[in-house]
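1. Turn this into a model:
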Amino acid sequence: MSGVAAIILAAGLGSRFGGEAKPLARFRGAPMLAHVLAAAQGSRARPIIVVTGHDHDAVAAACADQAVSLVYNADYRSGLAGSLKAGMRALPEDCAGALVLLADMPLVQPATLDALIAGAELEPDHAAFVPVFDERRGNPVLLTRKLLPQIEALEGDRGAGPLLRAGAGIREIPVDDPGIHLDADTPQALAKIARE
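-> Below is the predicted model of the structure:
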């Protein structure tokens, strides 16, 4: 397999978060997005693409001085599918796929990202690679170019979940990372993760 990029989805409205840009909510002294960026930067994934939308200027400012490419999703109000499509369309030609990271999952470890990349290198015939911890799937996932037509058909506030539930060509990768299950959809969820 050729290169694997990292796509960080940071465009959402954060409606359950009270309207502020959710990726910028503070977690352990920094915006959640900073933790996700650090995980991507600590992995082998390159380039790193951040998809913005809601509160673009503030999210872009949080990425200042970082080695990332920004992609603006003008259709961010329509939901997650539009951001996923915008990120995948921005993949360089030499990338066979991308890790898709959510900006509200600040505890994912770089080693998890590298385990997904290693799995894709070992079994390049698969279409997607999903981390598993404690017998449960989580995020981020690695999606290959094989899925581009199906990704383009996605609509609304759903990511690649429907494609991954289909089963065919999906490889599960065991990881030692409870962070793949910990997302901060609400301020209460973020506080709970911070306490734990």
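
2. For the rest of this, base every contact and every neighbour count on C-alpha atoms.
-> Will do.

3. Any chance you could list what contacts the host helix or strand of A60?
-> Here A60, judged by DSSP states H and E, is contained in helix 56-62. With contact meaning Cα atoms under 8 Å, 6 or more residues apart in numbering, helix 56-62 is reached by A10, A11, A21, P23, L24, L33, A34, T52, L70, Y72.

4. In the chain, mark out all the helices, start to finish.
-> With helices called from DSSP state H, the chain shows them at 32-41, 56-62, 80-89, 110-122, 148-152, 161-165, 187-195.

5. could I get these as TSV with mean neighbour count and distance to D104?
-> As requested, the helices of the chain are exported to TSV (neighbours: other Cα atoms under 10 Å; distance: least, Cα to Cα, whole Å):
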stretch	mean neighbour count	distance to D104
helix 32-41	22	6
helix 56-62	16	13
helix 80-89	23	13
helix 110-122	20	16
helix 148-152	14	21
helix 161-165	13	17
helix 187-195	14	9
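
6. and of the ones you listed, who's closest to A6?
-> Of all the helices of the chain, helix 32-41 sits nearest to A6, with 6.5 Å by Cα to Cα.

7. what angle sits between that closest one and helix 187-195?
-> Orientation of helix 32-41 against helix 187-195 (axes from the mean of the first three to the mean of the last three Cα atoms, to 10 degrees) gives an angle of 50 degrees.

8. now for helix 32-41, which elements pack on it?
-> In terms of contacts (3 or more Cα pairs under 8 Å, 6 or more residues apart in numbering; DSSP states H and E), helix 32-41 is packed against strand 3-10, helix 110-122.

9. chain center to the longest one, what's the gap?
-> Computed by Cα atoms, centre = their mean, to the nearest Å, the chain-centroid distance of helix 110-122 equals 14 Å.

10. Let's see this one next, to set against the first:
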Amino acid sequence: MTYVSLATGVLLAAGYGSRFDPDGIHNKLLARLPEGKSVAHEAAHRLKLIVPRVVAVVRPGSDALARELNDAGCDVVFSAAAGRGMGASLAAGVEACDDAESWIVALADMPRIATTTIEAVASALGGGASLVAPFYRNQRGHPAGFGIAHRAALLALDGDAGARALFAAHTVTRVDVDDPGILRDIDTPDDLRDLDSAHA
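-> Here you go, the predicted model:
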């Protein structure tokens, strides 16, 4: 991989995963993929191949997950606010890298996003776009790219809506990709099995 973005990666890894394990015993992000890496490690690794720094946001007490993400090269931020939802996690991640001028935001339960897709989002940001999203067959997916113009709005996020309001209110630079991985998150054990069988 020759392209390295100047954007900072933010990996959201603070969800509860209650659909994967209703009893809260097993963190889905630590589930193993066929190649042996955890879901979170693989998602972080792919992001880290394109951006020089990845800040991963986890809940307090997620020590095993934090170690996995450290091993993948991430700077880990424990955010007590993360329990309020994805918006709060995203705000915490942006706040933790306040010297950044753009951000690529990915989800830790999406380990099959192609590095070429992350590179395409990063390239659009580098070319001056302030809000970027990849699309596969006309469906918007992850990761999302945000320029410095949206910093204040990102820091103000809270709750579980994430950055939907930003996408609704602003022009989005669309990057069309041949990458079903931008839509494949892991919510249930069946999702993990399906992901493994597809092995995208």
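
11. where does the TM-score land?
-> The TM-score (TM-score structural alignment, normalised by the length of structure 1) is 0.89; 190 aligned residues with a Cα RMSD of 1.7 Å.

12. Give me the distance between the equivalent of S62 of structure 2 over in structure 1 and R136 of structure 1.
-> Structural correspondence for S62 of structure 2 with respect to structure 1 (TM-score structural alignment): H56. For H56 of structure 1, the distance to R136 of structure 1 equals 33 Å [Cα to Cα, to the nearest Å].

13. Out of the helices and strands packed on helix 32-41 of structure 1, which is closest to V100 of structure 1?
-> So among the helices and strands packed on helix 32-41 of structure 1, strand 3-10 is nearest, using Cα to Cα, at 4.9 Å.

14. Which strands or helices does the closest one pack on?
-> Going by 3+ Cα pairs under 8 Å, 6+ apart, strand 3-10 of structure 1 lies up against helix 32-41, strand 48-52, helix 80-89, strand 95-102.

15. So which bit of structure 2 is it matched to?
-> With TM-score structural alignment as the criterion, strand 3-10 of structure 1 aligns to 6-13.

16. Other residues contacting that stretch?
-> 29, 40, 44, 47-48, 51-59, 86, 89-90, 93-94, 97, 100-109, 122, 125-126.

17. Try it again at 7 Å.
-> 44, 47, 51-58, 89-90, 93, 100-108, 122 (Cα atoms under 7 Å, 6 or more residues apart in numbering).

18. just the buried members of those residues?
-> 44, 47, 51, 53-58, 89-90, 93, 100-108, 122 (16 or more other Cα atoms under 10 Å).

19. what about R145 of structure 1, how many residues close to it?
-> 16 (other Cα atoms under 10 Å).

20. For the residue mapped onto it from structure 2, which residues are in contact?
-> Taking TM-score structural alignment, the alignment pairs R145 of structure 1 with I148 from structure 2. Counting by Cα under 7 Å, 6+ apart, I148 of structure 2 touches E101, S102.

21. quick one on the thing from earlier: can I get the helices and strands packed on helix 32-41 of structure 1 in a markdown table with distance to D185 of structure 1?
-> Shown next, in a markdown table, are those (distance: least, Cα to Cα, whole Å):
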| stretch | distance to D185 of structure 1 |
| --- | --- |
| strand 3-10 | 13 |
| helix 110-122 | 21 |
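
22. Select, out of these, the one closest to L154 of structure 1.
-> The closest of these to L154 of structure 1 is strand 3-10. By Cα to Cα, the value is 15.4 Å.

23. which two in the contacts of helix 56-62 of structure 1 are spaced the farthest apart?
-> Those two in those that are separated most widely, counting by Cα to Cα, are A34 and Y72, at 18.2 Å.

24. returning to what we had before: tell me which of the helices of structure 1 lies nearest to S2 of structure 1.
-> Closest approach to S2 of structure 1 among the helices of structure 1 is made by helix 110-122 (8.1 Å; Cα to Cα).

25. Not counting that closest one itself, show me its contacts.
-> So helix 110-122 of structure 1 is in contact with M1, A39, A40, G42, S43, R44, F129, L142, I173, V175, D177, going by Cα under 7 Å, 6+ apart.

26. Surely the second one touches Q109?
-> Yes. Checked against Cα atoms under 7 Å, the pair A39 of structure 1 and Q109 is within contact range at 5.8 Å.

27. What distance do you get for the aligned partner of D190 of structure 2 in structure 1 to A103 of structure 1?
-> Using TM-score structural alignment, the equivalent of D190 of structure 2 in structure 1 is Q188. From Q188 of structure 1 over to A103 of structure 1 the distance is 16 Å, taken as Cα to Cα.

28. for A194 of structure 1, same thing?
-> 15 Å.

29. How about K22 of structure 1?
-> Taken as Cα to Cα, the span from K22 of structure 1 to A103 of structure 1 is 8 Å.

30. need the contact list for the residue nearest to H45 of structure 2 when sequence neighbours are not counted.
-> Once flanking residues are discounted, H45 of structure 2 sits nearest to A72: 5.6 Å by Cα to Cα, 6 or more residues apart in numbering. Residues counted as contacts of A72 of structure 2 (Cα under 7 Å, 6+ apart) are H41, A44, H45.

31. and the residues you listed as JSON lines, adding distance to G9 of structure 2?
-> Conversion of these to JSON lines gives the following (distance: Cα to Cα, whole Å):
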{"residue": "H41", "distance to G9 of structure 2": "14"}
{"residue": "A44", "distance to G9 of structure 2": "9"}
{"residue": "H45", "distance to G9 of structure 2": "11"}
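
32. Fine, thanks again, bye for now.
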